[in-house]
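Participant: quick check, what structure comes out for this input:
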Amino acid sequence: MNGFDPARLDEVLRDFAADKANFHSLLVERRGVMVAEAYKRGRDHAPWSPFRRDVAFDADTRHDMRSVSRTVTGLLWGIAQGQGLLPGLDTPVAGLYPELRKLAQRRRGLITIRHLLTMTCGLSWNEMHASSALNDELRLHWRAPAPYLFFHRLASPPGMRFNYNAGCTAVLGQLLARHTGVTLPEFARTQLFEPMGITDWVWDKDLRGRPLAFSGLHMRPSDLARLGRMVLRQGQWQGRAIVPADWLAQATRAHIDTGDGRQYGYHWWLGKVEALGGKHPWHAAFGNGGQRLYLVPSLDLVVVMTAGDYNKAEIGQQCSQLLKRVAGAILD
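Facilitator: All right, here's what the predicted structure looks like:
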């Protein structure tokens, strides 16, 4: 089974089917071959709705990817930068917005595009109160991204501390649309999805009709796995360069510690998993509720998970354990 122990992988899949955690799918692809693809019924709900519905997930069901959208926005930024359409990464962000130019001579004027990509802008931001009015991410659904982000107080010098921040991605998405001349979904369609044969997706908008760069993407898990394989191939898909390889090399290396044993790149999480008697680095896209795209280059491994345990800390640990069990089933 492409380097897997069939009995151990079958055990993982049986336990996945019986798991009481609200997982919806598990896809395992190695060396370019889909080794396992499992779906099951589970509960799901939209970010703005408290009402859960029961869904029979299958290969044709689009899933809410939540903050996996941020990583995809980062890929789009890399594509546009490779085309020479965007400002350099060390460009101060406040100088790109007339309404923020008063900040350019203050410390907030030191925040650059690179700080947005690494979530190190230093501005106070709270996404921890997931379902309350104190959640800055929820407020972004009806606020103008750049003013809302930049009028938060500066809690630490830019570049010094990681703080997960939807506002960073919202501003990147807005700048990308401004400099490319098309909307974020349109740029995604023409420059990323269609060239890879990905057609079944939607990108939600906020209450003002603006695409939600930080949480709006819905797509099939198999298409997310396809994106992962493209990244493992250094941005190539069927002989075509999709994302510049030098961008991916920079985006998937550690730029800052997250404070929980992991690191962060340009909208990619980084960590390690045990397999074949050693620890193997991974980089991943994370989304609230248990959405995961794990890439393990040294194992030539892509693992996709979707779930519906939104705003629950335990699902993160369960995803990590599931990745560990999948990697542990590899024989060579």
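Participant: going forward, measure contacts and count neighbours with C-alpha atoms only.
Facilitator: Fine.
Participant: element containing Ala285, please.
Facilitator: strand 278-287 (DSSP states H and E).
Participant: next secondary structure after that strand?
Facilitator: strand 291-296.
Participant: please state the offset of that next one from the chain centre?
Facilitator: 9 Å (C-alpha atoms, centre = their mean, to the nearest Å).
Participant: let's see this one next to it:
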Amino acid sequence: MNQISTFRVSSVMPAEVNIDAVKLQTALEQLPKLFPRLYCCLIARHGHIAAEQYYNGGEPERLNDLRSATKSVLSSLIGIAVHRGDMPPPDQPILPYLEEDMPVRSVTDEGWRRLTFRHLLTMTSGLHWQTGNRLGERWIHHFHNSSSWLRFALRLPVQPERHGQFQYRSIDSHLLSVLLTRCTGIRADEYAARHLFRPLGIPQYRWGLSPDGHAAGHIGLHLTGRDMLAFGQLILNEGQCLADSMNEGAPSSTAVIPLEWIRESLQPHVTGLPAFGHYGYQWWVHQVGSHDAACAIGHGGQLIYVIPSHALTVVFASNPRVCRWRHPKRWLEEWLLPSCR
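Facilitator: Below is the predicted model:
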């Protein structure tokens, strides 16, 4: 994959990264028509920003609500923690880290005893939940309105017939955040500040907390468009971040996320949903045209796209307070990719 030069430098002209400027401009002109609530769209190729557009009051300093795209950032934190020895490997059971808070019926539930970190990462826990084909979660508001998100989750039974099968379930992601804290002793947002945001040069962010004081694992992260792009580029570059340098010669490289974790995260571990693709470790994986792609998705049109074959990272941020929104996959296929030479 492609080395990033840095995301703290000026943009380049499209032609410098082998993008047809006329076709790109035509593609960008379609965005306000197709996505009327769009705040920003940023496109990077070969580690340089080729387009950066803002709409509807969006601006470079705006902290965008990533909604469920938060899940993909959390997955990276889990990978960092496993690599550092702060968390056990994915196939370890989760029960020992949660048992003190669990009701007796859950502790003695064989389904809970079989749950591993990998089940949560791939949303195959089997915890009792209902989700529609467009990712609408029937009980999500009850979950959010509860006084303790952790206790709410730990009271859910594991359905034997669903264990090991994919079901989009935000509770799985939130439990990962709780487990990260149980293993490391610090909240997920604080862990991110030390081990992910600092290497990327991200000083400004916001991450919401649950009523019982955990960083939300499934929603809650707010980043600027450029910082969303920096994270996507880090994934494209298989975890390698090139530090800014004023000295002559190539800047030094830092492994922020383990290469093995990124490759494992972007594998299609389970069949997902037709409208979104297969599922990796808190990432959606599918094809854009005939090209493999990975995508972090948040409600309302918060997306971080990584398309390795084209050395592309694409970010969208939109108004999340909508009932329905349009996925940009078709726009990528019909308008953006044809502009790449």
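Participant: got a TM-score for the pair?
Facilitator: The TM-score (TM-score structural alignment, normalised by the length of the first structure) is 0.86; 311 aligned residues with a C-alpha RMSD of 2.3 Å.
Participant: the strand holding Ala285 of the first structure vs strand 291-296, what angle?
Facilitator: For strand 278-287 of the first structure against strand 291-296, the angle between stretch directions is 150 degrees (axes from the mean of the first three to the mean of the last three C-alpha atoms, to 10 degrees).
Participant: now strand 278-287 of the first structure: buried residues?
Facilitator: Residues His280, Trp282, His283, Ala284, Ala285, Phe286, Gly287 are the ones in strand 278-287 of the first structure that count as buried (16 or more other C-alpha atoms under 10 Å).
Participant: aligned to the fifth one, what sits in the second structure?
Facilitator: The one in question is Ala285 of the first structure. Aligned by TM-score structural alignment, Ala285 of the first structure pairs with Ala296 of the second structure.
Participant: Tyr279 of the second structure versus its match, what's the distance?
Facilitator: Distance of Ala296 of the second structure to Tyr279 of the second structure, given as C-alpha to C-alpha, to the nearest Å: 11 Å.
Participant: try Ser290 of the second structure
Facilitator: Taken as C-alpha to C-alpha, the span from Ser290 of the second structure to Tyr279 of the second structure is 18 Å.
Participant: what's the answer for Pro36 of the second structure, then?
Facilitator: Counting by C-alpha to C-alpha - Pro36 of the second structure and Tyr279 of the second structure are separated by 28 Å.
Participant: hmm, the match of Ala285 of the first structure is touching Leu74, no?
Facilitator: No. Look at Ala296 of the second structure against Leu74 with C-alpha atoms under 8 Å: they stay out of range, at 10.9 Å.
Participant: in what helix or strand does the most centrally placed residue in the second structure lie?
Facilitator: Computing the C-alpha centroid of the second structure and ranking residues by C-alpha atoms, centre = their mean puts Ser72 first, at 2.3 Å. Secondary structure from DSSP H and E places Ser72 of the second structure in helix 70-84.
Participant: show me what that helix is packed against.
Facilitator: helix 170-184, helix 188-192, helix 259-265, strand 291-298 (3 or more C-alpha pairs under 8 Å, 6 or more residues apart in numbering; DSSP states H and E).
Participant: mind listing the helices for the stretch 1-150 of the second structure?
Facilitator: Taking DSSP state H, counting those that start in this stretch to define them, one finds helices in the stretch 1-150 of the second structure at 21-34, 70-84, 95-98, 104-107, 110-114, 117-121, 140-145, 149-154.
Participant: make a markdown table out of the ones you listed and add distance to Pro199 of the second structure.
Facilitator: Formatted as a markdown table, these follow (distance: least, C-alpha to C-alpha, whole Å):
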| stretch | distance to Pro199 of the second structure |
| --- | --- |
| helix 21-34 | 31 |
| helix 70-84 | 12 |
| helix 95-98 | 29 |
| helix 104-107 | 39 |
| helix 110-114 | 36 |
| helix 117-121 | 24 |
| helix 140-145 | 32 |
| helix 149-154 | 30 |
